[in-house]
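Enquirer: build me a model from this:
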Amino acid sequence: MSTDDAAQKGMFGVSGSGDTSGFGGLVRNVADPRSTPRPYGGYFDEVADLLGEGLAKADVGFEEAVTRVVVDRGELTLHVRRERIVEVCRLLRDDEGLRFELCSSVSAVDYLDAPQGNDADEQAARLHVVYHLTSMTFRRRIRLEVAVSVEDPHVPSVTSVYPTADWQERETWDMFGVLFDGHPGLTRILMPDDWDGHPQRKDYPLGGVPVEYKGAEIPPPDTRRAYR
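Expert: Have a look, this model is predicted:
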């Protein structure tokens, strides 16, 4: 990956003298999305091994359930195939050596301009559902990610494994438009029921109205900035 590909520059899509905030000089390194080679370090190898053993007992290969293992900034992320997410969560919760009893968060990320992975299917799957799991028994944390496309944004609900995911999946549906199949009541939780669109998608229009001052007019956000 070249230096230009591995970094994003600026903020708000502003370049040149139009940016008076100073954020135009920001240079942010972008993590390489490819798999991390073994050894992962710390307890991460143990988690991967125990998960692999549990999947093998169910006659499921590790690669059939997990497409990629990434260790970045001291955090373990397992990229899980959506059809296996419930099975993986149940194993992570119930295995005696894993005991990830708590799903503390379900959210999403829209990689509109930064496709993840190297093949066409992964690059098309711009919506990533992110699960944060905590083992209170072993004081460990991991992340799971499931990637889906805007055209087919269906992910099985994990509420049967983690009841705390109920409202979190509702918020993810509301903000990102991910449909959680099997959810007991998938309705909007922040926006009105008849709201059009999902506000945290990167291509959602910012909207707004122009603000008039004496001798000046400030245009609405969607005409003056492009958020990335």
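
Enquirer: hey, let's count contacts and neighbours off CA atoms from now on
Expert: Will do.

Enquirer: quick one, strands of the chain?
Expert: In the chain, the segments counted as strands under DSSP state E are 7-9, 27-29, 66-72, 75-80, 102-110, 127-135, 140-148, 154-156, 179-181, 211-213, 216-218.

Enquirer: let's see this one next, to set against the first:
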Amino acid sequence: MENSFLLDKLEENFPAKIQEIPDAHDLLTVIVEKEDLIEVLRFLKSSSELQFIHLTDITAVHYPHLEKEFAVVYHIHSLVHNIRIRMKVFLQGPNPEIPTATVVWKGANWMERETYDFFGVNFIGHPDLRRILNVDDMEVFPMRKEYPLEDPNRVDKKDLYFGR
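Expert: Reported below is the predicted structural model:
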């Protein structure tokens, strides 16, 4: 199975709802809207022709310079055809929300908890959305690019100490 065949199948079943992103690593990457996410995931998993039965990973990326600053990324694998697809859903606002994929894959549970824990993405309908790796009373989401990398007031980081 080729990426072009997979893209044709998606566009055939979801006209005007799939947008391809060119990728240099031969991994088909598409963008879908959050309203269409579960329908597309169910199609990929339940299609007897495609058989994308393995959810490899769910994560997020924070793009603070974009209007829709969060991208939730799904990596899905067809073990039968040995082909992968990457799906991205872009979200807006400081409290991004997206439907849970646990209705399609039970294994999405811990992946969504990790994504919530580090990026603050709220997965609507998740059976147990709470922190999984950070302490429970933590009020920030550490993978967001909202904080400076270094304290500008540190005296040991002055240029004169480094011959600049």
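
Enquirer: related to what we said a few turns ago, wait, which of the strands of the first structure is closest to Tyr43 of the first structure?
Expert: Of all these, strand 140-148 sits nearest to Tyr43 of the first structure, with 8.1 Å by CA to CA.

Enquirer: whereabouts in the second structure does that closest one align?
Expert: Counting by TM-score structural alignment, strand 140-148 of the first structure lines up with residues 83-91 of the second structure.

Enquirer: check the mean deviation of that stretch from the first structure.
Expert: After superposition onto the first structure, stretch 83-91 of the second structure sits on average 0.4 Å from its aligned residues (mean CA distance after the TM-score superposition for the first structure).

Enquirer: so for that stretch, what gets flagged as buried?
Expert: Residues of stretch 83-91 of the second structure classed as buried: Ile83, Arg84, Ile85, Arg86, Met87, Lys88, Val89, Phe90, Leu91 (neighbour count, 16 or more other CA atoms under 10 Å).

Enquirer: now those in TSV, with distance to Lys145 of the second structure?
Expert: As requested, the buried residues of stretch 83-91 of the second structure are exported to TSV (distance: CA to CA, whole Å):
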residue	distance to Lys145 of the second structure
Ile83	32
Arg84	28
Ile85	26
Arg86	23
Met87	22
Lys88	19
Val89	18
Phe90	16
Leu91	15
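
Enquirer: which one among these gets closest to Val104 of the second structure?
Expert: Using CA to CA, the buried residues of stretch 83-91 of the second structure come closest to Val104 of the second structure at Met87, 14.8 Å.

Enquirer: so the closest one makes contact with His77?
Expert: No - Met87 of the second structure is not in contact with His77 according to CA atoms under 8 Å; the separation is 11.3 Å.

Enquirer: aligned to Ser105 of the first structure, what sits in the second structure?
Expert: Residue pairing (TM-score structural alignment): Ser105 of the first structure is matched to Asp57 of the second structure.

Enquirer: identify the residues contacting the residue nearest to that match when sequence neighbours are not counted.
Expert: Closest residue in space to Asp57 of the second structure, ignoring its immediate chain neighbours: His75 at 5.2 Å, by CA to CA, 6 or more residues apart in numbering. By CA atoms under 8 Å, 6 or more residues apart in numbering, the contact set of His75 of the second structure is Leu55, Thr56, Asp57, Ile58, Arg84, Ile85, Arg86, Met87.

Enquirer: still on that earlier bit, shared neighbours of Met87 and His77 of the second structure, anything?
Expert: With CA under 8 Å, 6+ apart, Met87 of the second structure and His77 have no common neighbours.

Enquirer: and the helices in the second structure, which stretches?
Expert: Listed in chain order, the helices found in the second structure under DSSP state H are 3-13, 37-46, 108-119.

Enquirer: winner for burial among these?
Expert: Highest mean neighbour count among the helices of the second structure (mean count of other CA atoms under 10 Å): helix 108-119, with a mean of 22.

Enquirer: that one against the first structure, how far on average?
Expert: When the first structure is superposed, helix 108-119 of the second structure averages 0.7 Å from its matched positions, counting by mean CA distance after the TM-score superposition for the first structure.

Enquirer: which elements pack onto that helix?
Expert: Contacts defined by 3 or more CA pairs under 8 Å, 6 or more residues apart in numbering; DSSP states H and E place helix 108-119 of the second structure against strand 54-62, strand 122-124.
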